[in-house]
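> Take this sequence and fold it.
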Amino acid sequence: MVAGETSGDMLAGLLLEGLRARWPDLQTQGIGGPAMLAQGFQSWWPQEKLAVRGYIEVLPRLWEILSIRRQLRKRLIEQPPALFVGVDAPDFNLGLEAGLRAQGIKTVHFVCPSVWAWRPEKIEKLKVAADHVLCIFPFEPELLAQHGIAASYVGHPLASVIPVEPDRAAARLKLGLNNEDTVVALLPGSRSSEIAYIGQRFFDAAAQLLRRRPGMRFVVPAVPAQRERLQAMAQASGLGDSIQVLAGQSHLAMAACDVTLIASGTATLEAALFKRPMVIAYNMHPMSWRMMKRKQLQPWVGLPNILSGEFVVPELLQDAATPTALAQSVLDWLDSPERIEVLQQRFQALHLTLKRDTAQLATDAIEKILES
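Below you'll find the predicted structure:
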């Protein structure tokens, strides 16, 4: 298995739990993070080596990443596994899967690339790479079938992990927050490049919010590799005791908050499953932004908006993601309880659509591949 970043590690960890329940003696190795390691996974390289997003941002690391893929491919061909599972990370995994499949190794790709949102050219690469695709959104298998790609809808693992009705009071108690506090969760991303481009804007927006609403509290979940950096940014922001930088605990932060200011990515879907209003923001290298914009097929980039088919939450991207605009968008939510109520109803319906027995459905599909 290969999972290239924090969100992939989380999904892979949940999948591994189901695989181990069916095959207790299963041996798994490749590249993964803490959630996978907790399931007995052996990671041959640190997952952080692959955690890069964007076209220009990847260039300083490209040679190392390609070297890892070459070494991994050679190792797997010399010692063929019963199955290779690529978890998301299509830029890394699809090429690797194609090479392994050409050598007779069975391959599964977990999480359909967002060919319906941008980069439609990946569908041809997926066709060559994967014997089967495990899809987390219900409309994807039919789309893939039109291109001759075998796929199964397995639901989104997080929809079964996150309760349909999150316990805000319990989450606040664990974080030392009062029920009457106004709490904003800041999630500037897990990759170093994301924090470099958007992190300071988030903290500056938080400082503006605190000036306008004294007493506001902020929580910042941080992956281990970025925690020290985020702590330094928090200390320099002038937020003082009003901010906590947490060791992970993103779900606790989302459950506890009133609103989240969040970088575009898988975390936005998690926030939706927690029924939390959000302001989605993103900023990247200008050249990467121009290249991505050309490949975009829909007017939305945030998963809650894509799945809803409309702007149910605001998106402030690139130059629009100024600290002032971010702060004002957060205040707009806090001042509109009726909007929040409507949004929560939309998110609850979405949650029920995505909630399936993912472990059972995924392992059923994998067993058929192994027996074919």
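> going forward, measure contacts and count neighbours with C-alpha atoms only.
Will do.
> show me the contacts for the residue nearest the centre of the chain.
The chain has residue 266 as the residue nearest its centroid, 2.6 Å off, counting by CA atoms, centre = their mean. Applying CA atoms under 8 Å, 6 or more residues apart in numbering, we find residue 266 in contact with 7, 303.
> just residue 108 next, same as before
Contacts of residue 108 (CA under 8 Å, 6+ apart): 83, 84, 85, 86, 130, 131, 132, 133, 134, 366.
> Stretch 179-191: which residues count as buried?
182, 183, 184, 185, 186, 187, 188, 189, 190, 191 (16 or more other CA atoms under 10 Å).
> And for stretch 300-316?
Buried, per 16+ other CA under 10 Å, within stretch 300-316: 300, 301, 302, 303, 304, 305, 306, 312, 313, 314, 315, 316.
> neighbours of residue 290, just the number please.
Around residue 290 there are 11 other residues, counting by other CA atoms under 10 Å.
> Second chain to compare with the first, below:
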Amino acid sequence: MRLAMVAGEASGDLLAGLLLGGLHERWPALAAAGIGGPKMAARGFEAWWPSDKLAVHGYADALRHYREIKGIRDRLGDRLLAEPPAVFVGVDAPDFNLGLEKRLKAAGIPSVHFVCPSIWAWRGGRAKKMAASCDHVLCLFPFEPELLQRHGVAATYVGHPLADAIPIEPPRAAARAALGLGEGDPVVAVLPGSRRGEIEHIAPAFLQAVERLHRQRPELRFLLPVAPGLRAMVEPLVAAHAGDAPIQLLDGRSHEVLAACDVTLIASGTATLEAALFKRPMVIGYRMAWLSWQLMRRMGYLPWVGLPNILARDFVVPELLQDRCEPEALARETLAWLDDAPRARALQARFLDLHHLLKRDTARRATDALAQVLESRS
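I've put the predicted structure just below:
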């Protein structure tokens, strides 16, 4: 079977890579191509364009790259119409994928969207666009299918593939040994994002918070996993903002870092869910261009932006956004977790319940749903 896929950014590449594992189990001779990253390539995916071409940060960044990204989408659509795949799967990246899916669906190519856009949090009008674009949506969270079905969108709850990939009991000791850390070392993970725009806006505040933490607690160790291709950008920022703090830069290895740490200072996004599945206390921070922030905050429906808080429907972890994402506050909230063991244990218990809720053998469920879409078309 020939499958086409588009995944934007590191998080989409990760989700698509996990999905491809299940697809290959069902269809061993599967050939998949389109837009993807290294996790997908490791599963035999042929990337005609790399996923980081779609990694924009907010509206201002999207406008700067609009012409290039639209050109990629037009050329990809032409190629898929000329050589139709059995099914197209758009992984997240709704601003790119929904328009492409609508074009393919109109031409008779089955279109499946993996990851429901956050219409329950903002931009609820997308539901109508999805009805015109998708034959089926694979949902990560249990409340999403009913919401979509109200708008005439067929959907299946498949759980979250990260809940299958991350062990219920995090391998803390093994991760620390692999990273050269002692069992008793107090460790802070620093994850300022995986996109250039995120690094530009968020990393300086995070690194200045690290410098403050180092001055107050010299015994702290800091781990910063760097996304592929961003080390040359991160290293000068560390030198400029973190002074003499003992920061260990790592190429990737974010899961080892989350398993090993005591608390993480983390940018809002999929990584916060990963941290929750590793049962780690966190401080969520985020900044973006002023115009993008003004637009996004006016369209939000919920009081939370971090996935752990959204799923818990409570501020179980602090969120420091835009002007509040400043070094002193970030450092203060990080120390608060380190100094309150009962609070951290209570949070870990809530995250354990969340892990069981999302662990649903996603690859198998998603593959079954794809098979049903193909059978209904044939």
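> from the buried residues of stretch 300-316 of the first structure, which ones fall inside helices?
In helices, defined here by DSSP state H, the members of those are 303, 304, 305, 306.
> Can you find the partner of the last one in the second structure?
Read that as residue 306 of the first structure. In the second structure, the residue paired with residue 306 of the first structure is residue 310, using TM-score structural alignment.
> Residue in the second structure paired with residue 147 of the first structure?
Looks like residue 147 of the first structure aligns to residue 151 there (TM-score structural alignment).
> Tell me which residues touch that match, please.
So residue 151 of the second structure contacts 127, 128, 131 (CA under 8 Å, 6+ apart).
> which stretches of the stretch 51-200 of the second structure form strands?
All strands of the stretch 51-200 of the second structure, identified by DSSP state E, counting those that start in this stretch, fall at 87-91, 111-114, 136-139, 155-157, 187-191.
> before we move on, back to that, so what's the match of residue 306 of the first structure closest to, chain neighbours aside?
Computed as CA to CA, 6 or more residues apart in numbering, the closest residue to residue 310 of the second structure that is not its neighbour in sequence is residue 304, at 5.9 Å.
> ok, the buried residues of stretch 300-316 of the first structure vs residue 7 of the first structure, which is closest?
residue 303 (13.5 Å; CA to CA).
> ok, how many other residues are close to the residue nearest to the closest one when sequence neighbours are not counted?
Closest residue in space to residue 303 of the first structure, ignoring its immediate chain neighbours: residue 269 at 5.9 Å, by CA to CA, 6+ apart. By the criterion of other CA under 10 Å, residue 269 of the first structure has 22 neighbours.
> residues in the second structure aligned with the helix or strand containing residue 269 of the first structure?
In this assignment (DSSP states H and E), residue 269 of the first structure forms part of helix 266-273. Counting by TM-score structural alignment, helix 266-273 of the first structure pairs with residues 270-277 of the second structure.
> just stretch 325-337 of the first structure next, same as before
Counting by TM-score structural alignment, stretch 325-337 of the first structure corresponds to residues 329-341.
> Identify the residues contacting residue 320 of the second structure.
Counted by CA under 8 Å, 6+ apart, residue 320 of the second structure has contacts 283, 284, 285, 286, 326, 329, 330.
> The strand or helix carrying the first one vs the first structure, average distance?
Remark: residue 283 of the second structure resides in strand 282-286, with elements defined by DSSP H and E. Relative to the matching residues in the first structure, strand 282-286 of the second structure has an average distance of 0.4 Å after the fit, by mean CA distance after the TM-score superposition for the first structure.
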